[in-house]
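A.B. asks: A structural model of the following input is requested.
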Amino acid sequence: MTGKRLEPGDEAPDFTLPDADGNLVSLSSLRGQRVIVYFYPAAMTPGCTKEACDFSDSMPDLQSAGLSVLGISPDAPAKLAKFREKEGITFPLLSDPDRSVLSAYGAYGEKMNYGKKTTGVIRSTFVVGADGKVEKAYYGVKATGHVGRLRADLGV
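C.D. replies: Next up is the predicted model:
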């Protein structure tokens, strides 16, 4: 079951998920600031590591532009903590084991993987405005180069 794809202007679905340390993080608690919410298939895989490290490397510039980052995957908090420590990730990684938030954002469903149809996480990124509405929605992004393109789109 694939969730409806979000578009700019849509209300960003609120969520509360545990981070790598088991602390609950809510999107609504960040209202008033712009937030990049990105969904990735699995911690400690090459593409997801590249994407997370690109976001970490960009954090000083993103933060000075008033942007926070949240990374979300189905991984358990313990795996997220290992991933964060191993790669030096500097933003919250959130656990969505039942994929309810992934589905709410249309980031879980049927996708093509090496020419085969599979069901899984669709690598996706959203920029949520200070008003809680989606400013930008990117589906099916490539791990490599995505953060650079996003920064260019945002002028950061």
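
A.B. asks: hey, let's count contacts and neighbours off CA atoms from now on
C.D. replies: Noted.

A.B. asks: output the longest helix belonging to this protein.
C.D. replies: Of all segments of type helix in the chain, defined using DSSP state H, the longest is helix 46-64.

A.B. asks: for that helix, buried residues please.
C.D. replies: For helix 46-64, burial by neighbour count (16 or more other C-alpha atoms under 10 Å) applies to 47-56, 58-59, 62.

A.B. asks: residues contacting residue 138?
C.D. replies: 124-126 (C-alpha atoms under 8 Å, 6 or more residues apart in numbering).

A.B. asks: TSV for those, including distance to residue 34, neighbour count and secondary structure?
C.D. replies: Compiled in TSV, the contacts of residue 138 are given as follows (distance: C-alpha to C-alpha, whole Å; neighbours: other C-alpha atoms under 10 Å; DSSP: H, G, I helix; E, B strand; the rest coil):
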residue	distance to residue 34	neighbour count	secondary structure
124	17	24	strand
125	13	25	strand
126	10	25	strand
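
A.B. asks: one more to put side by side:
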Amino acid sequence: MSELKTGDLAPTFKLPADGGETIDLAELRGQIVVLYMYPKDNTPGCTTEALDFTAAADAFSDAGAIVIGLSKDSVKKHDNFKAKHGLQVRLASDEDNVVIEAYGSWVLKKLYGREYMGIDRSTFVIDREGRIARIWHKVRVKGHVDEVLDAVRALG
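C.D. replies: The predicted structure is shown next:
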């Protein structure tokens, strides 16, 4: 599978989400979608990122965007994560890793000399026509949400 590039059609998906709902990317056509992939609920970096997106939730909404966090965690874990931190972003569950792989975010990682497969913290802005407008891989959490919001606003 080739790597996604700006301008490519975003791989579609239909995934279970927090609150027992389903997120279907095709149904979101006409809206800007911010899809951010993160390794695991309730870990320091992932919690900070979710809180940062939550703090900017109104600004994303005002810019016409919906924000969706995605990880391999179960819906139950997502529900607990949202409740514990008061999160205002949708959280989708990709336990089978299909969407994460389709977006090229399942990568070889290294930690303390050990290699393993895991989620690359990455963000994709999908425009109203369902095309990839912007991609970030190996995201550093600090300041990231502001950069994503600027990209969303630039789409108008």
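
A.B. asks: got a TM-score for the two of them?
C.D. replies: The TM-score (TM-score structural alignment, normalised by the length of the first structure) is 0.92; 154 aligned residues with a C-alpha RMSD of 1.6 Å.

A.B. asks: in the second structure, what stretch matches the longest helix of the first structure?
C.D. replies: Matched against the second structure by TM-score structural alignment, helix 46-64 of the first structure falls on residues 44-62.

A.B. asks: average offset of the longest helix of the first structure relative to the second structure?
C.D. replies: In this overlay with the second structure, the average offset of helix 46-64 of the first structure from its partner residues is 0.4 Å by mean C-alpha distance after the TM-score superposition for the first structure.

A.B. asks: and the residue positioned nearest the centre of the first structure, which of the three is it?
C.D. replies: By C-alpha atoms, centre = their mean, the mean C-alpha position of the first structure lies nearest to residue 38, the distance being 1.4 Å. Classification of residue 38 of the first structure by DSSP: H, G, I helix; E, B strand; the rest coil places it in strand.

A.B. asks: in what helix or strand does whatever residue of the first structure lines up with residue 20 of the second structure lie?
C.D. replies: Aligned counterpart of residue 20 of the second structure in the first structure: residue 22 (TM-score structural alignment). Using DSSP states H and E, residue 22 of the first structure is not contained in any helix or strand.

A.B. asks: what is the burial count for residue 22 of the first structure?
C.D. replies: For residue 22 of the first structure, the neighbour count with other C-alpha atoms under 10 Å is 14.

A.B. asks: what of residue 119 of the second structure?
C.D. replies: Using other C-alpha under 10 Å, residue 119 of the second structure is surrounded by 22 other residues.

A.B. asks: ok, it touching residue 103?
C.D. replies: No. The criterion here is C-alpha atoms under 8 Å, and residue 119 of the second structure misses it with residue 103 at 10.6 Å.
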